[in-house]
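*Asks:* Structure for the following, please:
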Amino acid sequence: MHTSRTPRAVVIGAGIGGLTAAAALHTRGWHVTVLERAPSLEPVGAGISLSPNAQRALDVIGLGDEIRARVALQGDAGLLTPGGRWLARTDGAAVAERFGGPLVLLHRATLAGLLAARLPDGALRTGTAARLTDPGDDDRRARVATADGELEADLVVGADGINSAVRSALFPGHPRPAYAGFTTWRVVVPAPERPFPPHETWGRGRLWGTQPLKDGRVYAYASALAPEGGRAPDDEKAELLRLFGTWHHPVPGILAAVAPADVLRHDVRSMTRPLPAYHRGRTALLGDAAHAMTPNLGQGGNQAIEDAVVLAHHAAPGAPATLGAYTRDRLPRTTDIVRRSARTGRLAMAGGAPGLLLRQALLTAAGRFAPGLLLRGYAGITDWCPPAPTYAAGTGAEAERQGGHR
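*Replies:* Below you'll find the predicted structure:
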């Protein structure tokens, strides 16, 4: 039962990062309240790739092994041309060996449900818009305003996404995330009958990815160079058909199975200028609110999950959160990943003929003579471990795995 001696955390935003933070803080003994302005917990209909670093973070709340059990990636995977020729390939075993474990693709709604199930009854309040009115300090609790009244908290977590109002309140003069020069589409459809290898396909200023999910569906995503704020003159399925309809199997079949209303389109933005800190007073930022990045390394959600468990690690029950340590742990790492992701995005989205030819030559050479070279871009990312042994796992494989972490 909540008492005045129990530290209270208010999390603004029930995305993947916010739910992970709430679950981790609850595990650490905090009374948590999650405020989500949407009327229900229904994440956008898209997939998320969880790499071993995020899986280890989820070990902290006892969810890692359940995620690993959903792995679907098997056999060859790699990069293709729009005509279906391999530029570079590797197999699932090589990926798992290089990354320290398998990559797990699952629907965001699945992950959100697993995280929400780890919260106590009443902790999640949907249909509740929230506004930070006071970030607090060492001598004053933070305050959050809602339509039902004001909440005081020992810790406020701004997990309100790329257009974060909490970030704007903490750092009002800081530039907002900048447009990366391309837009992205995402769909989830039933798997086609004819099998295909998981892949990304890089064309001239265009990219397509198709990844299987454990539940028998396929998560597909696409990107293309485009003016900021653009929209199709008819519908986004028609736009995808114009851009990718003649590409290799399974792209045409996936597009045929998509309903126009189920295509998600978003311009890609990233935090090209890092924040000076990820906290102020008793308020912390995580995920896209702190360090929005392009999707090209697949680390946006993974870094939000890392943020969440590191924040909970430093926010000791019974004392004000030591948020300076959180910033010191997270800002250098995430800034580096934001920049690396942006570089990968520029390579993947090359539109000019010289850059395109150079990219194809480099990838072909890497695939033929040094298959592991393409995986080295993840060095220092996927081998990350939580800052302390898990405090949710007790014995067995999960505890043994954590015993080797430093």
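
*Asks:* use CA for all of it now, contacts and neighbours both
*Replies:* Fine.

*Asks:* and the helix or strand harbouring residue 156, how far from the chain's centre?
*Replies:* Under the criterion of DSSP states H and E, residue 156 resides in strand 155-158. Per C-alpha atoms, centre = their mean, to the nearest Å, the displacement of strand 155-158 from the mean C-alpha position of its chain is 19 Å.

*Asks:* who does whichever helix or strand comes after it touch, helix- and strand-wise?
*Replies:* Later in the chain than strand 155-158, the nearest helix or strand by DSSP H and E is helix 165-170. Here helix 165-170 is seen to pack against strand 130-134, helix 288-291 when contacts are counted using 3 or more C-alpha pairs under 8 Å, 6 or more residues apart in numbering; DSSP states H and E.

*Asks:* Report the buried residues of helix 165-170.
*Replies:* For helix 165-170, a neighbour-count test (16 or more other C-alpha atoms under 10 Å) marks 165-167, 170 as buried.

*Asks:* Before we compare anything, build this one as well:
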Amino acid sequence: MRTEMVEDVVIIGAGIAGLTTALGLHGMGLRSLVLESSDSLRASGYALVLWANAWRALDAIGIGDFLREQHFELDGFVVTSTISGLATSHTPFKADRKYEGNEVRSVKRKALLEALAKDLPPGTIRFTSKIVCIEEAGSLKLLHLADGSILKTKVLIGCDGVNSIVAKWLGLENPVFSGRWSIRGCGEYLGGHGLEPNFFQFYGNGFRSGLVPCDEKTVYWFFTWIPSAEQKNIQENQAMMKQFVLSNLGKVPEALENAIENTPLGSFVASPLKFRKPWNVLWGEITKGNVCVAGDALHPMTPDIGQGGCAALEDGVVLARCLAEALPKESRRESNLRVEDKEDDEFNRIKKGLEKFAKERRWRSFELISTAYLVGWMQQSEGKVISFLRDNFLSSFLAGLRLKSSSYDCGKLNIS
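*Replies:* Okay, the predicted model is just below:
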């Protein structure tokens, strides 16, 4: 085994939160090292809807316009009952002055990750680097990697997803299963799909599905349901996934069926929907000393308000700003302090910076997790009363909750 030089900031996970944090720090003149366990960016074949709060974050790190050029702006949210086949609400995204400037686009995950990674200095991301153990080493953290190497770092950030090793080290409870699964994919149309630029959603009989155009030739779709014990096995067979979705759509437009048919079998992704108990975010340790978590490692949530990726982008901007304040460039210059005093001073500044991040993100995470769970429960319910209220009175209300969640502004960065 060998111990390498001390890194200023080590980020575990080259996902949305990890790369956003790294890019934000880079823009402010601070270096970081991103450790990714896989051998490349994990850009599976689906997309995600980015709401206005996500575009503010993307603008803060300087890549918003680059992604805008590649993806449609959506006009509104159209909800249809799969029982009657009739639309129950249509919410224009920019009609309400309260949400003026509400920009919504469906962005391919691969395009987002590549945009985040492209401006990072060479060597920032180290692939095939799996963390197996975290140890204390005075004011530093010792990271043991699967290949036997050891890294020392002044700051450790866990952006390593739902099963985060950093979250476990902090003592956070494991995320819990919501009882629902999702299947997602992207339909590809060589000649163009011809869909209107709207977010189409369909629900009824305990199923929920959606259809969102990304660009002229790509359409993102999703399907969620509460599986029986037998249905959980379909995740192992993508042909079965496809057939299951097609046979349970209900009364939906032909465009949704076409999108599923136009999705390569290898791109079907099935996963259980998990979330962190919101009170665990409020009262649990999401930071300790020079360690914190962000993204899905902090606030895994169900996808019902489309804020998982958006919140990860927010996290990255806020975290980069807090760390840049704690680790100004001047801190690396020579000083008259003894080495021990200098290390203690730096550790305390880092600690306060991460505590500031935690304070800013705690309630925001609590609100998003809780809202997503509530919306998912109402949309997925098979009860007659809830179904009647949802289809006749609550569709616009639920769409409004999405717009309210997207009104958040994570602020700007002082990019050098």
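
*Asks:* Distance check, residue 144 of the first structure against residue 341 of the first structure.
*Replies:* Noted for residue 144 of the first structure: a distance of 33 Å to residue 341 of the first structure, by C-alpha to C-alpha, to the nearest Å.

*Asks:* Deepest in the core, which of the helices and strands packed on helix 165-170 of the first structure is it.
*Replies:* The highest mean neighbour count among these, using mean count of other C-alpha atoms under 10 Å, belongs to helix 288-291: a mean of 26.

*Asks:* ok, back up a step: in JSON lines, list the helices and strands packed on helix 165-170 of the first structure along with distance to residue 271 of the first structure.
*Replies:* Converted to JSON lines, these look like this (distance: least, C-alpha to C-alpha, whole Å):
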{"stretch": "strand 130-134", "distance to residue 271 of the first structure": "22"}
{"stretch": "helix 288-291", "distance to residue 271 of the first structure": "6"}
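
*Asks:* Of all the ones you listed, which one is nearest residue 88 of the first structure?
*Replies:* Taking C-alpha to C-alpha, helix 288-291 is the member of these nearest to residue 88 of the first structure, at 30.2 Å.

*Asks:* In the second structure, what range does that closest one match?
*Replies:* Helix 288-291 of the first structure corresponds to residues 296-299 in the second structure, going by TM-score structural alignment.

*Asks:* Which residues belonging to stretch 194-203 of the first structure are considered buried?
*Replies:* 197-203.

*Asks:* ditto for stretch 306-322 of the first structure
*Replies:* For stretch 306-322 of the first structure, by 16+ other C-alpha under 10 Å, it's 306-317, 320-322.

*Asks:* before we move on, what about stretch 51-62 of the second structure?
*Replies:* Quick answer for stretch 51-62 of the second structure (16+ other C-alpha under 10 Å): 51-58, 60-62.

*Asks:* what do you get for stretch 166-182 of the second structure?
*Replies:* Within stretch 166-182 of the second structure, the residues scored as buried using 16+ other C-alpha under 10 Å are 166-167, 169-170, 172, 174-175, 178, 180-182.

*Asks:* again with stretch 14-33 of the first structure
*Replies:* Quick answer for stretch 14-33 of the first structure (16+ other C-alpha under 10 Å): 14-28, 30-33.

*Asks:* So which of those sit within strands?
*Replies:* Cross-referencing the buried residues of stretch 14-33 of the first structure against strands under DSSP state E gives 31-33.
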